[in-house]
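> build me a model from this:
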Amino acid sequence: MLASPRGATSTALARLADDGEAEYEFHLRWDPDSSLLTDAPRSVVHFGSIAAFLSPGSAVIDDVLASATRASGTHPRPLISFDPNIRPSIIGSREEALPRFEELARRVDVLKLSDVDANWLYPDLDESAQVDRLLSLGANLVAMTRGGEGAIVATASALASVTSRKVEVKDTIGAGDTFMVSLIHDLNAQENAVSDLSTAELTALGDRASALAAITVSCEGADLPWAADLRN
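This next block holds a predicted model:
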């Protein structure tokens, strides 16, 4: 999506604890200019976090999704991915946010979230039941990151549990974004339908994403790694 400068700039202040975990303070205005949207073909549409929940800009997200799902044979439907990246201080109560989350989750191919997100959305379900619930909403693939405990990558017919790389954690900012970027990159290159991926293929997706996220948390600052960093 394109952007144009209008009004005050939104800011986010991150404070790091001794273990690298971050707390955030936001001052936000989310009112993108929908006139800048185009119908140009896209291979991927990704959205998430505050943009998906905060009005009035969340309505523009709905327009983007509607446009993506109207893709024709001339413009094939893009891969659509969603990372809710829950920020309760901004999006309101669970009772307010859950219907919006589930509405959006029903419209995507790939849903990625953290175990913290999942526990906030579905506090009465255990991890396995959370994954089942998320898949039942309609996404073809669900990925749940679990910090140092690794990640789960699942479809309706296959599930892979991958471990995290052991590194010294300096800064967790950007870890989830790195995992998401890796998933999008690799899924966009897949020839098979996302829903048809085998356990071995899901494991490879999760291992690569986890390895890149480990590089991110081992460095200070939200500076996402390059694919070549895996070879170093």
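> can we go C-alpha only for contacts and neighbour counts from here?
OK.
> tell me the buried residues in the lengthiest helix in the chain?
Among the segments of the chain that qualify as a helix by DSSP state H, the longest is helix 199-217. Residues 199, 201-217 are the ones in helix 199-217 that count as buried (16 or more other C-alpha atoms under 10 Å).
> which residues of this structure fall in strands?
Taking DSSP state E as the criterion, the chain contains strands spanning 11-16, 22-27, 44-48, 79-83, 110-114, 141-145, 151-154, 159-162.
> mind putting these in TSV, distance to Ala227 included?
TSV is the format used below for the strands of the chain (distance: least, C-alpha to C-alpha, whole Å):
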stretch	distance to Ala227
strand 11-16	26
strand 22-27	25
strand 44-48	19
strand 79-83	20
strand 110-114	20
strand 141-145	19
strand 151-154	19
strand 159-162	19
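> can I get those in TSV with distance to Pro56 and mean neighbour count?
Formatted as TSV, these follow (distance: least, C-alpha to C-alpha, whole Å; neighbours: other C-alpha atoms under 10 Å):
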stretch	distance to Pro56	mean neighbour count
strand 11-16	17	12
strand 22-27	15	12
strand 44-48	15	17
strand 79-83	19	22
strand 110-114	23	24
strand 141-145	28	26
strand 151-154	33	25
strand 159-162	37	20
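> which of these sits closest to Ala175?
Among those, the nearest to Ala175 by C-alpha to C-alpha is strand 141-145 (9.6 Å).
> what's the closest one packed up against?
Using 3 or more C-alpha pairs under 8 Å, 6 or more residues apart in numbering; DSSP states H and E, the elements in contact with strand 141-145 are strand 110-114, helix 127-136, strand 151-154.
> what's the closest of the ones you listed to Glu103?
Across the helices and strands packed on strand 141-145, the minimum distance to Glu103, taken as C-alpha to C-alpha, is reached by helix 127-136, at 11.5 Å.
> what's that closest one packed up against?
strand 141-145.
> and the angle from the strand it packs on to helix 127-136?
140 degrees (axes from the mean of the first three to the mean of the last three C-alpha atoms, to 10 degrees).
> quick one: the residue positioned nearest the centre of the chain and Glu102, what's the gap?
Residue closest to the mean C-alpha point of the chain, counted by C-alpha atoms, centre = their mean, is Asp83 at 2.5 Å. Going from Asp83 to Glu102 by C-alpha to C-alpha, to the nearest Å gives 12 Å.
> for comparison, sequence B:
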Amino acid sequence: MIAVLGECVADAFAEGAGRGELALRVLPGGGPANTAVALGRLGSDTRFLGRISGDVFGRLFLERLAGAGVDVSAVVAAAEPSTLAVASLDDAGRAVYSFHAEGAADFQWSPGELRLELLGGVSCLHTGSLALVKEPGAGEVAGFVADAAPYVTISVDPNVRPSLAGRAAYLARLPGHADILRLSEEDLDFLLPGTSLEAACDGWHEQGVRLVVVTRGPEGALVSLGGERAAVPGVPVEVVDTVGAGDAFTAGLLHRLRDHLGGRLDGLDLGTARAAAAFGAQVAALTCTVAGADLPRHR
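Have a look, this model is predicted:
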């Protein structure tokens, strides 16, 4: 089983304005939740660890997770409101977000809510995005990941949001005991400006990360396993938007690596890692063919 720790976000897309009005279409999102849903739809046993509000958005999140076959038994029922992100799309289908997250349920972790027994039967813990840096809960998340690291494979996707946290906040949490680090080329440019992909990978390997995968949008991805590298080509599709594509890639990667999870990836070879990333690229490409983070179901 793969456990995913992090936030659910109500993605509100602006659909047009007129007569002094702005119409919004709300879809369930949030990087970790997107990854959990994609894993469930791909057929991986998945457990979601999150704090979910009892408001109308929270009910939508739970319905989506459960509908994908995700185990929600570890979800904390929270009194605080859900996180809202108002999004607009640029000409390339990329979303630009305005977050409304102060006091939101996702980030109010308190001592005792995250316990190692929640990882019973789990081989991998994946986390990232706002859960890494949004206080007051980020410290609890970091402590939980550190406690879990001796027992499970740790996967991290920073999915940086510069409007909510600065570079220093992210770098303070990375690599964060990660065995797998998946990030986009845009994330890398923000975190380590002017650093080449190869130099960044080598730096993270020196800090203990076994597998680094840098996604490059339509150009594919770079896979670096302990310093050995391979390229993965992009998958051409008709793009509706790119919302959730990175989360889908991570899900595809972990789904294909599931037989190697549970340790430090010592037995993983570059060919297997590349094949898993290639599958992740296919899952991400399919996600780009629909609106929002509507991740593909296993066929």
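> of all the strands of structure 1, which lies closest to Met1 of structure 1?
Taking the strands of structure 1 one by one with C-alpha to C-alpha, strand 44-48 is closest: 9.5 Å.
> which neighbouring elements make contact with that closest one?
Secondary-structure packing of strand 44-48 of structure 1 (3+ C-alpha pairs under 8 Å, 6+ apart): helix 58-69, strand 79-83.
> redo those as TSV? Include distance to Leu113 of structure 1.
Formatted as TSV, these follow (distance: least, C-alpha to C-alpha, whole Å):
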stretch	distance to Leu113 of structure 1
helix 58-69	18
strand 79-83	6
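> okay, the ones you listed, which one's buried deepest?
When you average the neighbours per residue for each of those (mean count of other C-alpha atoms under 10 Å), strand 79-83 leads with a mean of 22.
> touching it from outside, list them.
Strand 79-83 of structure 1 is contacted from outside by 43-49, 104-105, 107-113, 180, 184, 188, using C-alpha atoms under 8 Å, 6 or more residues apart in numbering.
> would you list the helices and strands packed on strand 141-145 of structure 1 in CSV and tack on distance to Asp39 of structure 1?
Converted to CSV, those look like this (distance: least, C-alpha to C-alpha, whole Å):
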stretch, distance to Asp39 of structure 1
strand 110-114, 22
helix 127-136, 29
strand 151-154, 31
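> report the distance from stretch 99-109 of structure 1 to the chain centre.
Mean C-alpha position of stretch 99-109 of structure 1 versus that of the full chain (C-alpha atoms, centre = their mean, to the nearest Å) differs by 12 Å.
> hang on, I meant stretch 196-216 of structure 1
With C-alpha atoms, centre = their mean, you get 14 Å for stretch 196-216 of structure 1.
> likewise stretch 127-147 of structure 2?
In terms of C-alpha atoms, centre = their mean, the centre of stretch 127-147 of structure 2 is found 13 Å from the chain centre.
> just give me the match in structure 2 for Arg15 of structure 1.
With TM-score structural alignment as the criterion, Arg15 of structure 1 lines up with Ser88 in structure 2.
> try Arg133 of structure 1
Aligning on TM-score structural alignment places Arg133 of structure 1 opposite Gly203 in structure 2.
> so how far is Leu181 of structure 2 from that match?
Counting by C-alpha to C-alpha - Gly203 of structure 2 and Leu181 of structure 2 are separated by 12 Å.
> cool, Gln108 of structure 2 as well?
Distance, Gln108 of structure 2 to Leu181 of structure 2, using C-alpha to C-alpha: 25 Å.
> now swap in Leu89 of structure 2 and tell me
According to C-alpha to C-alpha, Leu89 of structure 2 stands 27 Å off from Leu181 of structure 2.
> thinking again about what came up before, structure 2: matching residues for the longest helix of structure 1?
Using TM-score structural alignment, the residues of structure 2 aligned to helix 199-217 of structure 1 are 270-288.
> quick one: contacts of the matching stretch?
The contact list for stretch 270-288 of structure 2 (C-alpha under 8 Å, 6+ apart) reads 213, 220-221, 223-225, 228-257, 293-296.
> what of stretch 175-195 of structure 2?
Under C-alpha under 8 Å, 6+ apart, the answer for stretch 175-195 of structure 2 is 142, 145-146, 149, 153-160, 167, 170-171, 197, 200, 204, 207-217, 246, 250, 264-265.
> Asp186 of structure 1 maps to what in structure 2?
By TM-score structural alignment, Asp186 of structure 1 lines up with Arg256.
> what's the answer for Thr145 of structure 1, then?
The alignment partner of Thr145 of structure 1 in structure 2, by TM-score structural alignment, is Thr215.
> I'd say that match and Ala221 touch.
Yes: if you go by C-alpha atoms under 8 Å, Thr215 of structure 2 and Ala221 touch, sitting 4.2 Å apart.
> corresponding residue for Ser163 of structure 2 in structure 1?
So Ser163 of structure 2 corresponds to Ser89, using TM-score structural alignment.
> need the contact list for the residue nearest to Gly148 of structure 1 when sequence neighbours are not counted.
Leaving aside its chain neighbours, Gly148 of structure 1 sits nearest to Ser164 (5.6 Å; criterion: C-alpha to C-alpha, 6 or more residues apart in numbering). Counting by C-alpha under 8 Å, 6+ apart, Ser164 of structure 1 touches 147-151, 210-211, 214.
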